[in-house]
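Enquirer: Need a 3D model of the sequence below.
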Amino acid sequence: MADFENLVPPHEPAEDTLTTVIGMGIDTIPLIGQAAGRLLDHAIAARAAQRRHEFDLAIVSELRRLAEDQGLDALTVADVVASDEFLATLARTQREAAETASESRRRRLALAAVGPLKRGAPARVERADFLRLVVELDELHIWLLNFFADPAGWLTAHHIRVSITGGSPMTVLTHIVPELRSRDIAIIETALTTLEQHELASVSLRTATLRVLLQPGISERGRRFLDYLGEGPSVEAKLPSGFEQSS
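Expert: Sure, this is the predicted structure:
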């Protein structure tokens, strides 16, 4: 198998300036003036470099997995570096990965980066569109897509019984996370609107019977997007951080 690790330069961590300052016992000195700006710039640059290196290793992991899936001789280093589309996508995803604190978003960016090399991948225009969505959408959007791909299946898989005859999608979601506050509800409704605007899902917020509420609400485009992300079975999707069920 091609040694994709050779594509990633070694990482030599820069000195962590903030740690050094604290270690010197001078962390009580007011953080002001030009020195403060240089200190923070250095720390941010060091962290960005670390994230870049970790992301490049994630790319290598995805390339190795892709090579295994497509056959040991189906993907070579020459194939990778000869693909202008892959290199352009990699450059963009590297920038985005360095700027996000979300590990799961970096994972999805790594998947998107190797997309041009996959057999049976979506057309180039749709790949570019999906990459834009990877950058724009957050954990809540992705979970809502997974949930509304099969609401009844998700509830069953997570042993949640919805004891109502009707209501709205928010009524069902309250059974999943009983502590949902009005602010959370507004965030979810906005997320559903965003998914509809991108033609990924169409979930009516109006009152309906439970049978109607538990019908799938995502589009074929939404399903293709989940496939593009390599999300796995929708019923196994975990609630995003901040919306976890109480134990």
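
Enquirer: Please count neighbours and contacts with C-alpha atoms only from this point.
Expert: Noted.

Enquirer: Now the residue nearest to the spatial centre of the chain: which helix or strand?
Expert: Nearest residue to the geometric centre of the chain (C-alpha atoms, centre = their mean): residue 105, 3.0 Å. For residue 105, the host element (DSSP states H and E) is helix 103-113.

Enquirer: run this one through as well so I can compare:
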Amino acid sequence: MTDLADLIPPHDPSEDTLAAVGGMALDAIPILGPLAGRALDHALAARERERRHEFDIGVVSALQQLAERSDTALTLADVVNSDEFLATLARVQREAAETASHTKRRRLARAAVSALDPSAPPRAERADFLRLIIELEDLHIWLLAFFADPRAWLDAHDLAHVYENSGLGSSPGVALEAALNYHDMTFSVSIEAALDDLEGRGLASAQLRTFMAQGGMVQPRASARGLALLQYLDEGNPAEAEPPPAG
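Expert: Here you go, the predicted model:
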């Protein structure tokens, strides 16, 4: 398995985006329309190659990790003869090329490899999780991790005073605001939309402005399905997850 990485073509950064004109002002470039069109085509192709290369490395890394911890030996024949793995790989390759998130590409790579893992959830559950991985962005996953146990997250980040000093009570939004330390209204709109997405998919339910008794603000709000997704993602302790950058 350790030789699989040698099969991945190298990615050449020297071929990347707009190298020839990147430092020029737009009004200094003659015949901007055709040149810009070619440059953008080149940029898209180069970025897709870069993302595909990163994804391929992620798949190999996940395969190597599986081979190291699997109770049964994983061979190259197992990999190339698995219809489910190859079908899933073909599907997530397209998704990986279209996302700007490095983290999401790693999730997609691990989801493909889980088809080869005898300890993974049943096929129908894996298919459900794959759909969620494709649909959800980094903000969704972090919010799910946070609301799996807000108290644990605040404790892990030295923010216990947020709920200890809440008096008679407060809302989940106060805990979330402290976790993000961010007050930009545009990001707030993104958060509320993401929470609506999580609730609509049955993963978590958090009404940010609901006033409740002391302690209620840090009660877990992820569903059993949401917790199962976090376990499947296997990204470490949810309480240690760092929020994505705003925007």
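
Enquirer: May I have the TM-score of the superposed chains?
Expert: Scored against TM-score structural alignment, normalised by the length of structure 1, the superposed chains reach a TM-score of 0.88; 240 aligned residues with a C-alpha RMSD of 2.3 Å.

Enquirer: isn't the residue nearest to the centre of structure 1 right up against residue 138?
Expert: Yes - the criterion here is C-alpha atoms under 8 Å, and residue 105 of structure 1 meets it with residue 138 at 7.5 Å.

Enquirer: Touching both of the two, which residues are there?
Expert: Common neighbours of residue 105 of structure 1 and residue 138, using C-alpha atoms under 8 Å, 6 or more residues apart in numbering, do not exist here.

Enquirer: I'd like the distance from the helix or strand containing residue 141 of structure 1 to the chain centre, please.
Expert: In this structure, residue 141 of structure 1 sits in helix 139-149 according to DSSP H and E. Put simply, helix 139-149 of structure 1 sits 11 Å off its chain's centre (C-alpha atoms, centre = their mean, to the nearest Å).

Enquirer: Give me the helices and strands touching that helix, please.
Expert: helix 182-197, helix 220-229 (3 or more C-alpha pairs under 8 Å, 6 or more residues apart in numbering; DSSP states H and E).

Enquirer: Burial-wise, tell me which of the ones you listed comes out on top.
Expert: Each of those was scored by mean neighbour count; the highest is helix 220-229, a mean of 18, by mean count of other C-alpha atoms under 10 Å.

Enquirer: average distance between that helix and structure 2?
Expert: Superposing on structure 2 and averaging over aligned pairs (mean C-alpha distance after the TM-score superposition for structure 1), helix 220-229 of structure 1 comes out at 0.9 Å.

Enquirer: mind checking how far that helix is from the chain centre?
Expert: Centre-to-centre, helix 220-229 of structure 1 and its host chain are 13 Å apart (C-alpha atoms, centre = their mean).

Enquirer: Contacts made by that helix with the rest, please.
Expert: Helix 220-229 of structure 1 is contacted from outside by 108, 111-112, 115, 121-122, 130, 145-146, 149, 199-201, using C-alpha under 8 Å, 6+ apart.

Enquirer: Now list the buried members of those.
Expert: Listed as buried from the contacts of helix 220-229 of structure 1 are 108, 111, 112, 115, 122, 130, 145, 146, 149, 200, 201; burial here means 16 or more other C-alpha atoms under 10 Å.

Enquirer: can you list those residues in TSV and add distance to residue 64 of structure 1?
Expert: Shown next, in TSV, are those (distance: C-alpha to C-alpha, whole Å):
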residue	distance to residue 64 of structure 1
108	16
111	12
112	15
115	13
122	20
130	22
145	28
146	27
149	30
200	30
201	33
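
Enquirer: which residues does the closest residue to residue 101 of structure 2 other than its chain neighbours contact?
Expert: Excluding the flanking residues, the one nearest residue 101 of structure 2 by C-alpha to C-alpha, 6 or more residues apart in numbering is residue 138, at 7.6 Å. Shown in contact with residue 138 of structure 2 (C-alpha under 8 Å, 6+ apart): 101, 103, 104, 244.

Enquirer: List buried members of these by neighbour count.
Expert: For those, a burial check counting by 16+ other C-alpha under 10 Å picks out residue 104.

Enquirer: and residue 181 of structure 1, how far is that from residue 208 of structure 1?
Expert: Using C-alpha to C-alpha, to the nearest Å, residue 181 of structure 1 is found at 22 Å from residue 208 of structure 1.
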